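Student: Coordinates for the following, if possible.
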Amino acid sequence: MKLIDLGEFGLIARLREAIEESRNPELESWQRLLIGTGDDCAAWRGDPRVQIATTDTLVQGVHFLEGTFTWEELGHKSMAANLSDIAAMGGAALYALVSFSLRADTDVADVLSLFRGMIEEGTRYGVAIEGGNLTTAPILVITIALLGNAGNGMLLRSAARPGDSVAVTGYLGASGAAVAVFKQELDVDHTTKELLRQSHFRPTPRIAEGQEMVRLGVKAAVDISDGLISDLTRICEASQVGARIDAALVPINPALHESVGAKSLEYALAGGEDFELLFTAPAVVVQRVRAALGIPVTVIGEIVAEHPGKVIVRGSTGGIPGTTGWDHFQK
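Tutor: Prediction:
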């Protein structure tokens, strides 16, 4: 069945059914929700904690290419991108508003698979979808607004200080390399291609890790969405500091490095959408974070007072192509 057969209100009814099936009274988000779908606004009981909000849009042909994904994977990816912003603040996610722009000839089953992926990803981190919007468009556009709260402190881009170590969770480069594979700009074997693809469409938002960083005394962080260099530059600009990193220390996805060798550094530095946490803190704090998280945490450089707003990459020869990272309005 196509959307043109079911209609807008028929689809809304199906989506509301999916939301109700996901209702979990054990989650704080559901306990505080007063009015969900079916009215002009959602409503929930507030609390004294700091409230935080983020929004992100995925556009067909810009963020994903037709034929490279399952609809459920796309649902996971779109929710994870927003969750990663919450993680970068050290917060907890509660509610999501989801908007779809869809072609009228889209299969209803595909839209429901997309929505189920969102619900599954959100539920894993305590999120209740409480409403949204539908409209027709010539291409698929997905927008999610995510609401949450922060406890005793937040991770900020503006809190880096000279002398801080620069560190990153996990491994980098796989998601950016996956896009290159999709565009036939990079050739890898089937096994590596599938690993890269999974990294791109099923990233792990570092929600718990961000909260633990706050507890352990980290002050500055950002999630790697536009690329390591680009996102570290955002920290440097906001904090009015500079950064020096060592290219040899950047933790590259092992499968990617084994497959394409030195070229993998380009994807690790500028590929984007790894959704790992890039943070700065005194060395002793980084040591505590590394001991507590149970995932790889790698120191790649330091924050300096010189060259405010700039990132210097040591150990790279011939320059790093595209180190400005992703910019929607520049090539």
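Student: contacts and neighbour counts: CA atoms only from here.
Tutor: OK.
Student: The residue nearest the centre of the chain in helix, strand or coil?
Tutor: For the chain, the residue whose C-alpha lies nearest the mean C-alpha position (C-alpha atoms, centre = their mean) is residue 81; its distance is 3.1 Å. On the three-state scheme (DSSP: H, G, I helix; E, B strand; the rest coil), residue 81 is labelled helix.
Student: start to end distance for stretch 168-179?
Tutor: Across its full length, stretch 168-179 reaches 22 Å end to end, with C-alpha to C-alpha, to the nearest Å as the criterion.
Student: can you list contacts of it?
Tutor: Taking contacts as C-alpha atoms under 8 Å, 6 or more residues apart in numbering, the residues outside stretch 168-179 that touch it are 186, 193, 196-197, 199-200, 250-254, 256, 264-274, 276-279, 295-300.
Student: Just the buried residues of these.
Tutor: In terms of neighbour count (16 or more other C-alpha atoms under 10 Å), the buried residues within the contacts of stretch 168-179 are 193, 196-197, 199-200, 250-253, 256, 264-274, 276-279, 297-300.
Student: Among those, which are located in strands?
Tutor: Using DSSP state E, 277, 278, 279, 297, 298, 299, 300 are the members of the buried ones among the contacts of stretch 168-179 that sit in strands.
Student: can you redo these as a markdown table with distance to residue 321?
Tutor: Shown next, in a markdown table, are those (distance: C-alpha to C-alpha, whole Å):
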| residue | distance to residue 321 |
| --- | --- |
| 277 | 22 |
| 278 | 21 |
| 279 | 23 |
| 297 | 25 |
| 298 | 23 |
| 299 | 23 |
| 300 | 19 |
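Student: how about the strands of the protein, start to end?
Tutor: Counting by DSSP E, the segments of the chain that form strands are 33-35, 43-44, 50-59, 92-102, 128-136, 141-150, 165-169, 220-223, 242-246, 277-281, 297-304, 311-314.
Student: could you pull out the helices for the stretch 151-300 of the chain?
Tutor: Assignment of helices within the stretch 151-300 of the chain using DSSP state H, counting those that start in this stretch yields the ranges 174-182, 190-201, 207-216, 228-239, 254-260, 264-270, 283-293.
Student: Proceed likewise with the subsequent sequence, for comparison:
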Amino acid sequence: MRPDAPQNADTVAGVGEFGLIRRVTQGRIQPPSTLLGPGDDAAVVAAPDGRVVATTDVLVEGVHFRLDWSTPEQVGRKAVAVNMADIAAMGATPTALLVGLGCPADTPATLVDELSAGMWQEAAVAGAGVVGGDMVTCETLVISITALGSLNGAAPVTRAGAQVGDVVAVCGRLGWAAAGLAVLGRGFRSPVAVVGAQRVPEPPYAAGPQAAAAGATAMVDVSDGLLADLGHIAVASGIGIDLRTDLLEVHPRLQDVASALGADPRHWVLTGGEDHALAATFPDPRGVPEGWRTIGTVRHGSGVTVDGIAYEKPAGWEHWR
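Tutor: Okay, the predicted model is just below:
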């Protein structure tokens, strides 16, 4: 039994698979793109564009989240957000989500209720629906989300289109989730703003289609760290990228937290993942959309440099490294 579970709580085993499915799906409002939602062998989602953008992520307790750091509702929101950010990074709009859940038999059913509530809440932010999924017995809590999206007639913005001379810009927070992780790792629960950024990211979903409409040549979701994810654009496009520290915003709150912890806030901004900001390249600095911040340029060569110099520390998160 989970140590924090009330002894008299209904468990997922007691409620049963189909009872649990009913608990988390009944009474939910679906967007118009959901033609057939949960309850059949498969869902039916409208795709008037004729193409579907698809992505998936797996979140494992103890690796991607901790229930002593986050509420189940916050975990549910985060699981959905990290997937819909990938859809936005293609220049698309999220439309539907498929949820896979694995958990021990003694998991309180209320925990799954709260997870589900967070998922529906975050999906609604982007106008997407939770249309189906699967539930299985598992030794630890595992959440797998598949997100679908629509390009609405536009071309996808991939990582492979950056050209020498483009400017590099970002939209969304950088370094906040990393600062929150550092705070939580020290056993603290405040400042609330940075801890909240680690618990629930706030991807700028609308900024993806906005960047595509503005002529973005390449785009990526900043999930593993700005340097690491821009490195994916550099490799895919066959170019180099140089960032300028005088253009990188380091919020005063991050500076305060870093000072208290003896850390470097710029390192959080450059390498901290899980904020799920969007980074893109644009051919003309005058065409960078409102809300985006120019932070560098695309150059000849390879890799990502900072003020023309290779960054000596790890560029971001990588599993098994």
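Student: Can you calculate the TM-score here?
Tutor: After superposition, the two chains reach a TM-score of 0.90 (TM-score structural alignment, normalised by the length of structure 2), with 308 aligned residues with a C-alpha RMSD of 2.0 Å.
Student: Out of the ones in strands among the buried ones among the contacts of stretch 168-179 of structure 1, which is nearest to residue 33 of structure 1?
Tutor: Taking C-alpha to C-alpha as the measure, residue 33 of structure 1 lies nearest residue 277 of these, at 29.8 Å.
Student: Do I have it right that the closest one meets residue 206?
Tutor: Yes. Using C-alpha atoms under 8 Å, residue 277 of structure 1 and residue 206 qualify as a contacting pair, with a distance of 7.0 Å.
Student: Kindly tell me how buried the residue mapped onto residue 174 of structure 2 from structure 1 is, as a neighbour count.
Tutor: The criterion is TM-score structural alignment: under it, residue 174 of structure 2 has residue 172 as its aligned partner in structure 1. The number of residues packed near residue 172 of structure 1 is 31, by other C-alpha atoms under 10 Å.
Student: list the contacts for residue 207 of structure 1?
Tutor: Residues in contact with residue 207 of structure 1, defined by C-alpha under 8 Å, 6+ apart, are 83, 84, 86, 87, 88, 90, 91, 92, 125.
Student: Let me have those residues in JSON lines, adding neighbour count as columns.
Tutor: Listed next are the contacts of residue 207 of structure 1 as JSON lines, based on neighbours: other C-alpha atoms under 10 Å:
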{"residue": "83", "neighbour count": "31"}
{"residue": "84", "neighbour count": "29"}
{"residue": "86", "neighbour count": "29"}
{"residue": "87", "neighbour count": "28"}
{"residue": "88", "neighbour count": "29"}
{"residue": "90", "neighbour count": "31"}
{"residue": "91", "neighbour count": "31"}
{"residue": "92", "neighbour count": "23"}
{"residue": "125", "neighbour count": "17"}
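Student: okay if I get those as JSON lines plus distance to residue 162 of structure 1?
Tutor: Putting the contacts of residue 207 of structure 1 into JSON lines (distance: C-alpha to C-alpha, whole Å) gives the following:
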{"residue": "83", "distance to residue 162 of structure 1": "29"}
{"residue": "84", "distance to residue 162 of structure 1": "26"}
{"residue": "86", "distance to residue 162 of structure 1": "25"}
{"residue": "87", "distance to residue 162 of structure 1": "24"}
{"residue": "88", "distance to residue 162 of structure 1": "20"}
{"residue": "90", "distance to residue 162 of structure 1": "22"}
{"residue": "91", "distance to residue 162 of structure 1": "25"}
{"residue": "92", "distance to residue 162 of structure 1": "29"}
{"residue": "125", "distance to residue 162 of structure 1": "34"}
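Student: ok, so of those residues, who is nearest residue 163 of structure 1?
Tutor: Distance ranking of the contacts of residue 207 of structure 1 against residue 163 of structure 1, using C-alpha to C-alpha, places residue 88 first at 21.0 Å.
Student: Now for the counterpart of the closest one in structure 2: which residues touch it?
Tutor: In structure 2, the residue equivalent to residue 88 of structure 1 is residue 89, according to TM-score structural alignment. Contacts for residue 89 of structure 2 (C-alpha under 8 Å, 6+ apart) come out as 157, 208, 219, 220, 221, 278.
Student: that older thread, overlap of the contact sets of residue 277 and residue 206 of structure 1?
Tutor: Shared contacts of residue 277 of structure 1 and residue 206, defined by C-alpha under 8 Å, 6+ apart, comprise 87, 88.
Student: Of the contacts of residue 89 of structure 2 - the most surrounded one?
Tutor: Comparing the contacts of residue 89 of structure 2 on neighbour count, residue 219 comes out first with 33 neighbours (neighbours: other C-alpha under 10 Å).
Student: What is the neighbour count of residue 49 of structure 2?
Tutor: One way to gauge burial is a neighbour count; for residue 49 of structure 2, by other C-alpha under 10 Å, it gives 11.
Student: Appreciated, that's everything.
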